[in-house]
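Asker: I would like to see how this sequence folds:
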Amino acid sequence: MLASATCFVTLKAALEQAPPLRLVALRLLIGGAMLLALFPVMGIRLVPSRDLWPWIIVLGIAVTAFAYGTMAISLGYTGAGIASVLGNSQPLLAVALGVWLLGERLTRMRLLALLLGLVGVVLVAFPATSEMAVGGQIGPLLALASSVGLVTASLIVKHVGPGVSRLMLAAWPLVLSSVPLFLLSLALEPDPKITWSLQFISLLLFLGICIFQRT
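Answerer: Prediction:
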C-alpha cells in the first residue's frame, strides 16, 4: 500500500510537467517495454500465440488504457491521498466481482473482511469527499473507476488460465494500451507542453517501474 501511495504521489508530481493522457501513454509504453526486455532473460517467447491476441487486445485497449487513464485524470480533480485509497480498493472489488461474475464462494471470513474494508475506505474517503461540490467529486469517482478497471484485468487474467505466462498478459497489453491513449492525446491535447527535464524523466521511469507491482 505504501509503495502504491508513493506511485500516486509521483504521478501527481509528473502531471505538473505533462498532460495526463500523454503522460500515461508514455508511462505504459515504457513499463511494457521494460517487461518485454525481460522475456529473453526468462526464456519467454516474445510474440504471443494467436489464441492469446484477443485477450491481449481486450486487456490492453478496453481495460488497461481505461484503468490507467482514469487514474491519471482523477489526480487533476482530487488529492493523491484520496486517489490512492480509492484507486487501491482492488482487493475489496475483487472479492465482490469474483462472487458475482465467477461464482466464487463468499465465506463468513471473506464477507467480514469485505465489510471491514468497505468501512475503512468510507472512513478515509468520506470526510474529504463530503466537503466537495458535486462537480468536484468526479476525481474520487474516476479513481474508483480505475480500481474497477484493474480488477477487471485481474479477473480476465484469471479466466485465461494458469498455463499462460502472467508476464505475457502484462507486457503486451501495456504496450498496446499506449496506442489509444496517444491517439486521444493527439485529439484532446494537440499542443502538449512537456517539460523534458532530468526530474521528469526520472519520474517517468519510476512510474514505469511502479507498474510492475500490479502485474
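Asker: Please count neighbours and contacts with C-alpha atoms only from this point.
Answerer: Noted.
Asker: Relative to Pro192, how far out is the most centrally placed residue in the chain?
Answerer: Of all residues in the chain, the one closest to the mean position by CA atoms, centre = their mean is Tyr68, 4.0 Å from it. According to CA to CA, to the nearest Å, Tyr68 and Pro192 sit 19 Å apart.
Asker: Just the buried positions in stretch 154-167, please.
Answerer: Of all the residues in stretch 154-167, those buried under the rule 16 or more other CA atoms under 10 Å are 154-157, 167.
Asker: With secondary structure and distance to Gly139 as extra columns, can I get those residues in TSV?
Answerer: Putting the buried residues of stretch 154-167 into TSV (DSSP: H, G, I helix; E, B strand; the rest coil; distance: CA to CA, whole Å) gives the following:
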residue	secondary structure	distance to Gly139
Ser154	helix	23
Leu155	helix	25
Ile156	helix	26
Val157	helix	27
Leu167	coil	31
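Asker: Before we compare anything, build this one as well:
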Amino acid sequence: MAAEPRPGRLDPTGLALLLATVVGWGLNWPAMKLLLPEVPPFSIRGISATVGVLLLAAMALRRGEALAVPARVFPRLALASALNVTAWMGLASFALLWLGAGEATIVCYTVPLWATFFAYALLGERITALRLLALAMGLVGLSVLVLGNGVQAGVEKLPGVALALAAAILFSLGTVVTKRWPVPMPPAALVAWQTGLGCFPLLIGALVFDRWAVEEVSARSWLLLLYGGAVPLGLSYLAWFAALKRLPASAAAAGTLLTPVVGVVTAAIFLGEPLGAREVLALSLTIGGVVLAIRG
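Answerer: I've put the predicted structure just below:
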C-alpha cells in the first residue's frame, strides 16, 4: 500500500503516474486524427477497445482481481459504460471529422463545467458564483475556438463542436452518476468491463456501417490502433487509478488539465495544426474555467 504523502508535499510517484496518464491520453487525439484517412471512426474505437479490454482483463487476473460482476450492480455498470465509454468515445471520434485534434481536445475537456449542474441535481452540491464564472469562461473559450477564424469557418465546425460537447456533457453525467451510485469492483476489472460493454455498440456500428480496405491500412496505422488500446485505454487508466491512491483528489483532477495541453501541442507538432493566439486564448479560457469549477 502506498505511503501517505507528507502534508504540503505531493507524492513524487503519484505525480509521475499522473504525468504518464495525461501524456497517454493527450497523445491519443492526434493519433486518432492520423488514423481517420485510413480507418473509419467506429472501427478505430472497436479495434482499440478490443486490445484495451484484453490487456486490462489480463492485468486484472494477474493482480488477483475477480472479473465476475455481481448481478445487483450490473445495471449501474451498464449505465456507466454507456455514458463514460459509448457516448464519450463514439461522439468524440466522430467530432474529429469536423475538428482538428487540438480543437476536439479543448471542447471535450470542458467536462467539469457541465458536471457542476449534474452534481447539483443528483448530489445536492450547490452552484456557487465561482462555478457560474467558470461556466462563463468556458463558454467564452469555446466561442473563441469556434468563431476565432470567422463566422463562416465556425459554422463549418458546428457539427464537430456539437458532437464533442455532447461527449463532454454525457461523460460529465456519467461521472456524477458513478459517484452517486458507485460500482463496487476492483479498478482494472471495472475499466475492462466498462470498456468492453461501452465499446460493444461501437463494434456493432463498425460491422454494420464501416467499409474500408483492411489490406490497404499502413503499418503506422496498425501501430496507432495498438497504441490506442494499450496506452489510453489500458496503461493510462491503471496509472490514473494508481495516482488517485497517492495524490489528493483535487490535485489529480487539476493535473488532468494537462491533457488538452498535450493534445493541442502534439497536434501542432505531428499534424501541423495551428497553434496561434486563437488556440492559446481558447485553451487558457477553458482551462481557467475548469480550474475554477474544480475549486468552486
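Asker: What lines up with the residue nearest to the centre of structure 1 in structure 2?
Answerer: Under the alignment by TM-score structural alignment, Tyr68 of structure 1 pairs with Met89 in structure 2.
Asker: how would you label its match: helix, strand or coil?
Answerer: Three-state secondary structure (criterion: DSSP: H, G, I helix; E, B strand; the rest coil) places Met89 of structure 2 in helix.
Asker: next one: Thr195 of structure 1
Answerer: At Thr195 of structure 1, secondary structure determined by three-state DSSP is coil.
Asker: Would you mind confirming that it makes contact with Leu15?
Answerer: No: here Thr195 of structure 1 does not reach Leu15: they are 10.2 Å apart, not a contact under CA atoms under 8 Å.
Asker: out of these two, which sits in the more crowded spot?
Answerer: With neighbours defined as other CA atoms under 10 Å, Thr195 of structure 1 and Leu15 compare such that Leu15 has more, 22 against 13.
Asker: Over in structure 1, find the residue span stretch 54-63 of structure 2 aligns onto.
Answerer: Using TM-score structural alignment, stretch 54-63 of structure 2 pairs with 33-42 in structure 1.
Asker: Could I get the contacting residues of the equivalent of Val151 of structure 1 over in structure 2?
Answerer: When the two structures are superposed using TM-score structural alignment, Val151 of structure 1 falls opposite Ser172 in structure 2. Neighbour list for Ser172 of structure 2: 111-112, 114-115, 118 [criterion: CA atoms under 8 Å, 6 or more residues apart in numbering].
Asker: who wins for most neighbours among those?
Answerer: When neighbours are taken as other CA under 10 Å, the top entry among the contacts of Ser172 of structure 2 is Pro112 (26 neighbours).
Asker: how about that one, what's its match in structure 1?
Answerer: The alignment partner of Pro112 of structure 2 in structure 1, by TM-score structural alignment, is Pro91.
Asker: And its match, how far from Leu102 of structure 1?
Answerer: Pro91 of structure 1 sits at a distance of 15 Å from Leu102 of structure 1 (criterion: CA to CA).
Asker: tell me which element whatever residue of structure 1 lines up with Phe200 of structure 2 is part of?
Answerer: In structure 1, the residue paired with Phe200 of structure 2 according to TM-score structural alignment is Val179. In the assignment (DSSP states H and E), Val179 of structure 1 maps to helix 168-188.
Asker: which parts of that helix are buried?
Answerer: 168-182, 185.
Asker: for structure 1, what spans make up the helices?
Answerer: Taking DSSP state H, the helices of structure 1 run over residues 2-14, 20-42, 53-57, 65-74, 80-87, 90-101, 108-129, 138-160, 168-188, 198-210.
Asker: Understood, closing this out.
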